[in-house]
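Visitor: I need the structure of the sequence given here:
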Amino acid sequence: MTSATSLFSPVEADLRVLTENLKQLVSARHPILFAAAEHLFGATGKRVRPAIVLLISRATMQELDITPRHRRLAEITEMIHTASLVHDDVVDESEVRRGIPTVHSSFGNRVAVLAGDFLFAQSSWYLANLDNLAVVKLLSEVIMDLAEGEIQQGLNRFDTDFSIEAYLEKSYYKTASLIANSSKAAGLLSEVSEELAEDLYSYGRHIGLAFQIVDDILDFTGSTEALGKPAASDLKSGNLTAPVLFALEEKPYLEALIEREFSQAGDIEQALAYIKESTGIDRSRELAAHHAQLAVQHITKLPPSEPRQTLINLADYVLSRLY
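Guide: Reported below is the predicted structural model:
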């Protein structure tokens, strides 16, 4: 399987600069925030979101070099993503992410909430300094969407009436909105046509949905070591994802287990068995592949280049994480 590092080789140097810049951007104010920033941005994350921004920037600028504003947009994108993870981990009471202790488990809830708030505030300040109102609007909407997605997830815990359509909407808010809107924003900074800007948005939307569906499948098929967090953690917390929703159509007894919130001994194990016996995981794979294919259709209007080819290859990479 191709690693994210080798996949993103056309922007490898850009990503190295980004990681160093991120530490400097957020860590100057306070020792505890410096420690949290080192902890966050020193982590071996895949940097998928800023890589997409940088690839689209290079694909749309063609022979010209990308601008400092493109680079700053990639940094803002990663700051917003990281801030949302810090807050999600507090809400979900997660002890580890990417195999390392979360900010709140290392520094406490108070510091984690403040660090997340600080990152959102910093990203907003840097966003305003791009001096591009259309881009400011796009990324500001993302911050609202992230909160909306978290609220929807919280309100629909253990809700067996939750539909696939509602799941995809929540997945858009929580994951795809940032990728979609930052992809479009990169195009706007390159002054692409309105039509191409919408295609870039659609690429980000569908690649983001594919990415989230694959993550939700891996929650059932991946090991704790590979996931960097406990397996089946979403199910245990009542967050019903595509494999569960599809399995519910075939396994009526699963509904009772979920509605009593797995309160009896063996409930989780029985639920996992029902999900794995059903076609829920296979149907979720098909759904992820459908969105990956839609993403590729929207990127082919870009002129041929190595960054464009990498954006196409990314759709295969997202699906290959399942195998």
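Visitor: contacts and neighbour counts: CA atoms only from here.
Guide: Will do.
Visitor: what is the burial count for Ala28?
Guide: 11 (other C-alpha atoms under 10 Å).
Visitor: pull out the buried positions in stretch 16-29.
Guide: Burial within stretch 16-29, assessed by neighbour count using 16 or more other C-alpha atoms under 10 Å, is assigned to 18-19, 22-23, 25-27.
Visitor: so which of those residues sit within strands?
Guide: Of these, none are assigned to strands by DSSP state E.
Visitor: wait, doesn't Leu18 sit right on Glu75?
Guide: Yes: contact between Leu18 and Glu75 holds when scored by C-alpha atoms under 8 Å: they sit 6.2 Å apart.
Visitor: how about JSON lines for the buried residues of stretch 16-29, with distance to Arg205 added?
Guide: Output for the buried residues of stretch 16-29, formatted as JSON lines (distance: C-alpha to C-alpha, whole Å):
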{"residue": "Leu18", "distance to Arg205": "23"}
{"residue": "Thr19", "distance to Arg205": "25"}
{"residue": "Leu22", "distance to Arg205": "25"}
{"residue": "Lys23", "distance to Arg205": "28"}
{"residue": "Leu25", "distance to Arg205": "28"}
{"residue": "Val26", "distance to Arg205": "28"}
{"residue": "Ser27", "distance to Arg205": "31"}
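Visitor: next up, for comparison:
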Amino acid sequence: MTSTTSLFSPVEADLRLLTENLKQLVGARHPILFAAAEYLFGAKGKRMRPAIVLLLSRALSPDGEITPRHRRLAEITEMIHTASLVHDDVVDESELRRGVPTVHSRFGNRVAVLAGDFLFAQSSWYLANLDNLEVVKLLSEVIMNLAEGEIQQGLNRFDSSLGIEAYLEKSYYKTASLIANSSKAAGILSEVDAELAENFYQYGRQIGLAFQIVDDILDFTGSTDVLGKNAGSDLSSGNLTAPTLYALEEKPYLEVLIEREFAEEEDLAEAIALIKDSNGIPRARELAAFHAQDAVKHLEGLPPGECHQALVNLADYVLSRLY
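Guide: Next up is the predicted model:
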């Protein structure tokens, strides 16, 4: 399977610089924040979101170089993403993220919440300093969407009447909105026309949805070592994703188990077995493939080259995580 390191090789040096810049931007104010920043940005994340911004920026640049404003957009994108993860882990009471202890389990809830708040505030400050109102609006909407997605997820826990459209809407808010809007923002900073900027938005949206659907499938098929968290953790917390929603159409008893919130000792294991015995996972794979393939169609206006090809290959990589 292709690694993200080789996939993002055209911007590998840019991503290393981004990581160092983020540690300095966030950590300069306070020792605790510096420790948290070292921990957050030193973690072996995929850096997919800033990589997409950097790849688009290089592909659109007449001389192939990235401007300071594009670099700052990539940094803002990763700040917003990281802030949302820190807060999500507090809300979900997750002890592990990417196989390592979460910020709140290492530094406590108080520091985690404040670190997340600080990252959102810091990203807003640097966003305003880009001096581009359209980009400010796009990324500000993302921060609202992240909160909306978390609220929707909280309100819909153990709700077996949830439909695929509502699931995709929540997935857009929680995952795809940031990728879509930061991709469009990269186009706007490069002064592309409105149609091309919208294509970048659609690329980010579809890649983001495919990525989230694949993550939700891996919650059932991946090992704890690979996931960095316990398998089936989404289902156990009442977060019903595509495999479960499709399985509910075939397995009526699954609804009973969900509605009583897996109260009996064997309920969760039985629910997972029912989902694996249904067409839920294959149908979710088809849904992910549809969104990944649609993403690539929206790259047609991007100049050819290694950055363009990396963005095409990303769609294949997202799906390859399943195999």
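Visitor: who's in contact with stretch 291-309 of the second structure?
Guide: For stretch 291-309 of the second structure, the external contacting residues (C-alpha atoms under 8 Å, 6 or more residues apart in numbering) are 10, 55-56, 58-60, 196, 199-200, 202-207, 209-210, 311-312, 315-316, 318-319.
Visitor: now, of these, which are buried?
Guide: 10, 55-56, 58-60, 196, 199-200, 202-207, 209-210, 311-312, 315-316, 318-319.
Visitor: just the helices in the stretch 201-323 of the second structure please.
Guide: 224-227, 233-236, 242-248, 252-259, 267-276, 280-297, 306-320 (DSSP state H, counting those that start in this stretch).
Visitor: quick one: residues contacting the residue nearest to Phe211 of the second structure when sequence neighbours are not counted.
Guide: In this structure, Phe211 of the second structure finds its nearest non-sequential neighbour in Val318, 5.8 Å apart by C-alpha to C-alpha, 6 or more residues apart in numbering. Taking C-alpha under 8 Å, 6+ apart, we find Val318 of the second structure in contact with 207, 210-211, 214, 292.
Visitor: for Ala288 of the second structure, see how far away Val318 of the second structure is.
Guide: 9 Å (C-alpha to C-alpha, to the nearest Å).
Visitor: what residues are shared contacts of the two?
Guide: 210-211, 214.
Visitor: and which of those residues is nearest to His81 of the second structure?
Guide: The nearest member of those to His81 of the second structure, counting by C-alpha to C-alpha, is Phe211 at 14.3 Å.
Visitor: tell me the contacts of the closest one?
Guide: 288, 318-319.
Visitor: quick one: whichever strand or helix holds Leu127 of the first structure to the second structure mean distance?
Guide: Leu127 of the first structure belongs to helix 109-128 when assigned by DSSP states H and E. By mean C-alpha distance after the TM-score superposition for the first structure, the fitted helix 109-128 of the first structure averages 0.3 Å away from its aligned residues in the second structure.
Visitor: equivalent range in the second structure for the helix or strand following that helix?
Guide: For helix 109-128 of the first structure, the following helix or strand on the C-terminal side (DSSP H and E) is helix 133-155. The alignment of helix 133-155 of the first structure onto the second structure (TM-score structural alignment) spans residues 133-155.
Visitor: what does the matching stretch contact?
Guide: Contacts of stretch 133-155 of the second structure (C-alpha under 8 Å, 6+ apart): 80, 84, 88, 120, 124, 127-128, 130, 170-175, 177-178, 181-182, 185, 188-189, 239.
Visitor: go again with 6 Å.
Guide: Stretch 133-155 of the second structure is contacted from outside by 127, 170, 173-174, 177-178, 181, 185, using C-alpha atoms under 6 Å, 6 or more residues apart in numbering.
Visitor: distance from that stretch to the middle of the chain?
Guide: With C-alpha atoms, centre = their mean, to the nearest Å as the basis, stretch 133-155 of the second structure stands 13 Å off its chain's centre.
Visitor: in it, what's buried?
Guide: 135-136, 138-140, 142-143, 145-147, 149-150, 152-153.
Visitor: now do stretch 107-120 of the second structure
Guide: Those would be 109, 111-113, 115-120, for stretch 107-120 of the second structure by 16+ other C-alpha under 10 Å.
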